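Asks: how does the following fold in three dimensions:
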Amino acid sequence: MIASVVLLASAFASAGAARADDRSTTADRAFAAAATDAGRARTVDGLPALVLDAHRAGGLEARENSLSGIDHALDSGVVDVVDLDVRRLGDGSLGVMHDPTVDRVTTSTGATSAYTREEWQALTLDIGSWLVPEPEPEAPPTLAEVLRRFGDRTVFTVEVKEGLLDEVAALLRDRRLTDSVLVNTNEPDVARAVHELGLRSHLWRTRTQMRTDDPRRWAGWLDVVDVDVRARRALLEDFVDSGVPRVWAHTVTTRAARDRAVRLGADGIVTDDPRYVAGLTDRYPASPTVVTVQRSPRTVQVSDRTEARVVVSSESGPVLPEGQVTIGSRVVTGRTVARPRPGVSTVRISAAAAEKGRTRVRFVVVAGSGEERRWPTGRTSVRLRVAGEDLQLLPSPTTDGRVLEVGVRLLDSAARDYTGPAAERGTGVGTVADLARAGLRLQVIRDGEVVHRQRRDGADTGTTGDGAGRVVFTPYEAEQRGPHTVRVVQRGPVYRHVVVEQEVRLG
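Replies: Model (predicted):
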């Protein structure tokens, strides 16, 4: 593997004169040449100068966190380290799984902590249906099972999701693997505790965390620091120069990201697709596109807007920054208005064409490809509650003997003259619904009995779109003189239910 580092360094030293695809091809050859050394190390100290780490056992190319995935990684000939996740089961056993629940990767549901070891071994993994050939049915492993089967064949890095240091330490000591397994965490204090227990420490950091980190403070006790490959160049170089013995980069799924990481001094590549990143295949592994609504849209009035936050990622892989989120619904529309982080979209949703009630908002990412990545179509949906727009009704009945004429002024909650409780003015997003979709019903009541009914649609009779209108009902001649009640009701599909009453005397 040392020869491969020299080859890479030579390639990147002449980066200014070489084309990017030429440099990547050279790196492909270097990683492929390293296959003669890959997987030979049995301890952390025996790892080669340039390391390829199969994240979740290489979850884009094999079933993540599984025995078959580990077999696939080791059979690749390019993997030096296998990366796994560990969670505590209900009886204290250590199960290998990334998520806190089994829902995403098995045919069952529930928290990982709800299962005993015996129940765990009866589960069936169903993640990886896109793989060709599709893996055979298998149970999720325990950490003890993984170490019993593979502990003397490769180096592992195990991320402890819920503490678990004492349990992991006891298992590693019992199997005499304290120098063959890195214990991984995102918390510096936990990483230091790992070191103090006599284990090999591995700390990963996000791009945001790196901005305030001082990795030099960790150099005396940290074995591996694992940095975000998307971080700025200066940050990556600070970590490379920190004195920590090994600096790896995560999560690398393209050769362009691989080349950048190595060019800036990283000596390890953490990847979901080790065969592709190492140049053994030119086919990018396209797992299903996962569209996740991280923040659901709030209840919205007809004609108004709300927002949702949507994450686009690959199943068993990283986020997809290139995936464009669209709205695939008939009665609501939307568009992406911001991308606060790679793979995360803020989608603004308009209910201008909706009616009050509940509707489904479908978020769609159409199949596509970037410079290297390719992905299939992905979709998900959430329910959106659409409340009726507030409408103020101001009836103005006039009488002439027994003849009653009722005019009604309509004011949308965004109208200038609206004085009701739900005024939209000052919100910066005040919008007017369609007054023509207001359904008005006139009822004339005498002695508790409705003696006359009429219907009229609303109308925008002022400046178009100002939310103000007026409707006049056909005059009604009462059969009897005396007190009557004029009731006007709004029952249309876009405005909330409104009832106003006014007393008049006829005759």
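Asks: going by C-alpha atoms from here, please, whenever you check contacts or count neighbours.
Replies: OK.
Asks: quick check: A32 is in a helix.
Replies: Yes: counting by DSSP: H, G, I helix; E, B strand; the rest coil, A32 is part of a helix.
Asks: gap between it and D71?
Replies: 19 Å (Cα to Cα, to the nearest Å).
Asks: cool, A54 as well?
Replies: 11 Å.
Asks: so how far is the first residue of stretch 133-144 from its last?
Replies: From its first residue to its last, stretch 133-144 covers 28 Å (Cα to Cα).
Asks: I have a second one here; can you model it like the first so I can compare?
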Amino acid sequence: MKRIGAMLAGMGIAMSVFAGTAAAETADLSSLVSKQEQQKMVNVAHRGASGHAPENTMAAFQKGFEMKADYIEIDVQMTKDGELVAIHDTTVDRTTNGTGAVGDLTFEEIRQLDAGSWFGPEFAGEKVPTFEEILDGFRGKTGVLIELKAPELYPGIEEKVAEALIERNMHRPNNAKIIIQSFNHGSMQTSKELLPNIPHGVLAGMSWANVTDEQLAEFATYADYFNPNMNIVTHELVAGVHAADMRIFPYTSRSQEQAFRLFDLGVDGIITDFPEHVYKHPVFN
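Replies: Okay, the predicted model is just below:
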């Protein structure tokens, strides 16, 4: 009897060890699955990794690339003499040491400005980059999400963007590594006609919180993405966008909690100032 009891005790210990090992393996598998799901999330560095470097500068774009973002997002406008430059505001006042509207300044005037010191002394001397410099610097290295900023101020900007892409043979399908978007939806229709093989997106502010299925279907006739303000994103909106055969990249996540929320809502990508937030989603069972 003692021998049988010892055998049973041994078996119990062995089963406990086995159960513990199995539980650990299950936990590891859960973690692996979570990581795999996490890797499907498209990580878009907003104006470059703008939480770490001055927005829309080569330093910010390089930082986004180094942080392994899938795309760098850039804002494109046009100078008085027709040069395409990357800057968000329609004036240079906030992000440079100059003043005036982008469209009232020549490229040479804008090029003389310091676009980095406002963010930190270590970025003193950063310049406003040209659209072509960004394309040449990052094509083949990371995706580029191009926002046409206030294109109604710059007649012909859609054609100029198209020319720059075609000149570099970047207008052909290449794993969707070029996307063009704008709040000006008419501009996106024009751009799509010029570049039919490049995915396009419509940006949507708070006023689109109650967008209808019919409106989404209309967008889908020329757009591949519906990219809204993150505050209007719901499970229903995500489902509606997907039902219209579009993808959804909300903007702009600036905290880990905001990234978590968007992840849980099932969006396809997150436009963020901090690319590292998209890589830190916790394990969900």
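Asks: give me the TM-score for this pair.
Replies: Put the two chains on top of each other and the TM-score (TM-score structural alignment, normalised by the length of structure 2) is 0.75; 237 aligned residues with a Cα RMSD of 2.5 Å.
Asks: re earlier: A32 and D71 of structure 1: who's more crowded?
Replies: Counted by other Cα atoms under 10 Å, A32 of structure 1 and D71 do not tie: A32 has more neighbours, with 20 against 13.
Asks: aligned to E133 of structure 2, what sits in structure 1?
Replies: The pairwise alignment with structure 1 assigns E133 of structure 2 to E145, based on TM-score structural alignment.
Asks: and the residue nearest to the spatial centre of structure 1, which helix or strand is it part of?
Replies: Against the mean C-alpha coordinate of structure 1, by Cα atoms, centre = their mean, the closest residue is V311 at 2.6 Å. Following DSSP states H and E, one finds V311 of structure 1 within strand 305-314.
Asks: how about the next helix or strand after that strand, which residues of structure 2 does it hit?
Replies: For strand 305-314 of structure 1, the succeeding helix or strand toward the C-terminus, using DSSP H and E, is strand 325-327. Counting by TM-score structural alignment, strand 325-327 of structure 1 pairs with no residue of structure 2.
Asks: stretch 486-503 of structure 1 too?
Replies: Counting by TM-score structural alignment, stretch 486-503 of structure 1 has no counterpart in structure 2.
Asks: which stretches in the stretch 1-150 of structure 2 count as helices?
Replies: 2-39, 58-66, 107-111, 131-138 (DSSP state H, counting those that start in this stretch).
Asks: same deal with the stretch 201-350 of structure 1?
Replies: Using DSSP H, counting those that start in this stretch, helices in the stretch 201-350 of structure 1 cover 207-210, 233-240, 255-263, 274-277.
Asks: got the contact list for the third one?
Replies: Taking Cα atoms under 8 Å, 6 or more residues apart in numbering as the criterion, the residues outside helix 255-263 of structure 1 that touch it are 8-9, 12, 23-24, 27, 229, 249, 252, 268-269, 276-278, 372.
Asks: residues in contact with F219 of structure 2?
Replies: F219 of structure 2 touches V202, F226, counting by Cα under 8 Å, 6+ apart.
Asks: measure it to L262 of structure 2 for me?
Replies: Going from F219 of structure 2 to L262 of structure 2 by Cα to Cα gives 22 Å.
Asks: what of E108 of structure 2?
Replies: 41 Å.
Asks: between those two, who's got more neighbours?
Replies: More crowded of E108 of structure 2 and L262, by other Cα under 10 Å: L262, with 23 against 11.
Asks: which position in structure 1 pairs with that one?
Replies: Looks like L262 of structure 2 aligns to A261 there (TM-score structural alignment).
Asks: ranges for the strands of the stretch 151-300 of structure 1?
Replies: Assigned by DSSP state E, counting those that start in this stretch, the stretch 151-300 of structure 1 shows strands spanning 155-160, 181-185, 200-204, 224-228, 246-250, 268-271, 289-295, 300-301.
Asks: G58 of structure 1: which of these is closest?
Replies: In terms of Cα to Cα, the element of these nearest to G58 of structure 1 is strand 268-271, at 6.7 Å.
Asks: with structure 2 superposed, average distance for that closest one?
Replies: Once the two are superposed, strand 268-271 of structure 1 sits an average of 0.5 Å from its aligned residues in structure 2 (mean Cα distance after the TM-score superposition for structure 1).
Asks: tell me what that strand is packed against?
Replies: If contacts are counted by 3 or more Cα pairs under 8 Å, 6 or more residues apart in numbering; DSSP states H and E, strand 268-271 of structure 1 sits against strand 51-54, strand 246-250, helix 255-263.
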